[in-house]
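A.B. asks: need coordinates for the below:
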Amino acid sequence: MRRWRRSGPSLTAKPQALLALLLLKPDVVANRDWLVDQLWGDAPPAAAVATLRTYAYQLRRRLAADDRIALHGKGGGYLLQIPPDALDSARFEALTAVRRLDDQVAQATLSRLLAGSWIELGRRDEAQVFLERAMAHSRAAGDRTGEAHAHYMTGRLLRMQGRLSASARR
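C.D. replies: Presented below is the predicted three-dimensional model:
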């Protein structure tokens, strides 16, 4: 809304509410009856549909400043076409997804480091636990390099176990 406030007089409450309702369902036709119900509840004015058209017209004029966004009348309702990167909620979801991946990669890296420390100390069981965690976090993040490194470390652990078993038999 801030973007459009700068381009002219601010919208009144109902057109702002219409925009908010359409932003709840971007790129989906919002049924005219549903919009009327949301805007006026149980007591819509007699000219609710005509007033809704006026609000849509006001929004179209305001949205015309950004050629990536368009409001269309479709199939008994309205469709707000808006690219995902223009919505704060879409940006938030994308950043949250990246953060989850970053957390997975960080957890995998930390687990590999801890596993390496346990391998150096000859603590097989602890190393195995952290290698399994590293593998799981790497898979969850789609980090093939991290997963390959965890496989390599697992091989190191198995070689160490083989050496320990051989020396125990002597």
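
A.B. asks: can we go C-alpha only for contacts and neighbour counts from here?
C.D. replies: Will do.

A.B. asks: element containing the most centrally placed residue in the chain, please.
C.D. replies: By C-alpha atoms, centre = their mean, the chain has its centre lying nearest to Glu93, at 2.6 Å. Secondary structure assignment for Glu93, by DSSP states H and E: helix 88-120.

A.B. asks: mind giving me the packing neighbours of the helix or strand just after that helix?
C.D. replies: With elements assigned by DSSP H and E, the helix or strand that comes after helix 88-120 is helix 124-141. Packing contacts for helix 124-141, counted by 3 or more C-alpha pairs under 8 Å, 6 or more residues apart in numbering; DSSP states H and E, involve helix 88-120, helix 144-169.

A.B. asks: how close does the residue lying closest to Ala141 once chain neighbours are set aside sit to Ala136?
C.D. replies: Distances taken as C-alpha to C-alpha, 6 or more residues apart in numbering place Leu101 nearest to Ala141, at 5.0 Å, with adjacent residues excluded. Distance of Leu101 to Ala136, computed by C-alpha to C-alpha, to the nearest Å: 12 Å.

A.B. asks: and what of Leu23?
C.D. replies: For Leu23, the distance to Ala136 equals 37 Å [C-alpha to C-alpha].

A.B. asks: what does Ala30 give?
C.D. replies: Noted for Ala30: a distance of 42 Å to Ala136, by C-alpha to C-alpha.

A.B. asks: and what of Arg159?
C.D. replies: Arg159 sits 22 Å away from Ala136, going by C-alpha to C-alpha.

A.B. asks: what about these two, which has more around it?
C.D. replies: Ranked by neighbour count (other C-alpha atoms under 10 Å), Arg159 and Ala136 place Ala136 first, with 17 against 12.

A.B. asks: sequence B follows; please return its structure for comparison with A:
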Amino acid sequence: MKLIILDRDGVINQDSDAYIKSLAEWIPIPGSIEAIARLSKAGWTVAVATNQSGLARGYYDLATLEAMHARLRQLVAEQGGELGLIVHCPHGPNDGCDCRKPKPGMLRQIASHYGIDLAGVWFVGDSSGDLDAALAVDCQPVLVRTGKGERTLGKPLPANLLVFDDLAAVANHLIEED
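C.D. replies: Predicted coordinates for the structure are as follows:
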């Protein structure tokens, strides 16, 4: 199985320091939906692991989050692709869970769902927390410059980090490698 795991906010859709609180605020980054569909059509399973502390903070409810994810799935399907498992952490930063990135709980949940080892699986994110979660389970950390990516480039980075302009560039690279 060819699996790739994506962060959501800042990788697939535009991010906001004020949180993405409604379906209207959930706006795909240009090229990201097509990139997911292209990966899917090329035989990749595309999963998503996303921190959603806005749930714990009361900024939006689970129905709103599910509507965003239904819209994401619909847009990918309209491009001829399919999106795999989407997992989210609903907890706040001080809740002590093991799922909130930089902890790797969501990545382990995806591995368990698909019955695979995560060693070498690409995890694409835009923050240090994403990279730390990837490293904790031996995923290949991949940083995109979208979202918080440019900011993250100014921080200490793992030696084996791969950097791309955006999700479309990641998809181009993986499809060409096949």
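
A.B. asks: can you give me the TM-score here?
C.D. replies: Superposed pair, TM-score by TM-score structural alignment, normalised by the length of the first structure: 0.25. Supporting alignment: 68 aligned residues with a C-alpha RMSD of 4.6 Å.

A.B. asks: quick one on the thing from earlier: so what does the helix holding Glu93 of the first structure touch, helix or strand wise?
C.D. replies: Judged by 3+ C-alpha pairs under 8 Å, 6+ apart, helix 88-120 of the first structure is in contact with helix 124-141, helix 144-169.

A.B. asks: buried stuff in that helix?
C.D. replies: 101, 104-109, 111-116, 118-119 (16 or more other C-alpha atoms under 10 Å).

A.B. asks: quick check, nearest of those residues to His149 of the first structure?
C.D. replies: Closest approach to His149 of the first structure among the buried residues of helix 88-120 of the first structure (C-alpha to C-alpha): Arg112, at 8.1 Å.

A.B. asks: surely Ala47 of the second structure and Arg108 touch.
C.D. replies: No. Judged on C-alpha atoms under 8 Å, Ala47 of the second structure makes no contact with Arg108 at a distance of 12.0 Å.

A.B. asks: got the residue ranges for the helices in the second structure?
C.D. replies: For the second structure, the helices defined by DSSP state H occupy 32-41, 54-57, 62-78, 105-114, 128-136, 149-152, 167-177.

A.B. asks: any buried residues in the second one, and which?
C.D. replies: Translated: helix 54-57 of the second structure. For helix 54-57 of the second structure, the neighbour count (16+ other C-alpha under 10 Å) marks Gly54, Leu55 as buried.

A.B. asks: over to the fifth one?
C.D. replies: Counting neighbours by 16+ other C-alpha under 10 Å, one finds that the buried residues in helix 128-136 of the second structure are Ser128, Gly129, Asp130, Leu131, Asp132, Ala133, Ala134, Leu135.

A.B. asks: what does the third one give?
C.D. replies: Of the residues in helix 62-78 of the second structure, Leu65, Met68, His69, Leu72, Arg73, Gln74, Leu75, Val76, Ala77 count as buried by neighbour count, 16+ other C-alpha under 10 Å.

A.B. asks: tell me the contacts of the fourth one?
C.D. replies: Under the criterion of C-alpha atoms under 8 Å, 6 or more residues apart in numbering, the contact list for Leu72 of the second structure reads Ile33.

A.B. asks: I'd like the distance between it and Leu135 of the second structure.
C.D. replies: 27 Å.

A.B. asks: what of the fifth one?
C.D. replies: Here the criterion is C-alpha to C-alpha. By it, Arg73 of the second structure lies 28 Å from Leu135 of the second structure.

A.B. asks: over to the last one?
C.D. replies: Separation of Ala77 of the second structure from Leu135 of the second structure (C-alpha to C-alpha): 31 Å.

A.B. asks: Leu19 of the first structure contacts Leu59, doesn't it?
C.D. replies: Yes. The pair Leu19 of the first structure and Leu59 passes the contact test of C-alpha under 8 Å, sitting 7.4 Å apart.

A.B. asks: longest strand in the second structure, please.
C.D. replies: The longest strand of the second structure (DSSP state E) is strand 44-51.

A.B. asks: for that one, packing partners?
C.D. replies: Judged by 3+ C-alpha pairs under 8 Å, 6+ apart, strand 44-51 of the second structure is in contact with strand 2-6, helix 32-41, strand 86-89, helix 105-114.

A.B. asks: tell me what the shortest one is packed against?
C.D. replies: Translated: strand 86-89 of the second structure. With contacts defined as 3+ C-alpha pairs under 8 Å, 6+ apart, strand 86-89 of the second structure has these neighbours: strand 44-51, helix 105-114.

A.B. asks: same question, the second one
C.D. replies: Packed against helix 32-41 of the second structure, as judged by 3+ C-alpha pairs under 8 Å, 6+ apart, are the following elements: strand 44-51, helix 62-78, helix 167-177.

A.B. asks: at 10 Å instead, please
C.D. replies: Secondary-structure packing of helix 32-41 of the second structure (3 or more C-alpha pairs under 10 Å, 6 or more residues apart in numbering; DSSP states H and E): strand 2-6, strand 44-51, helix 62-78, helix 167-177.
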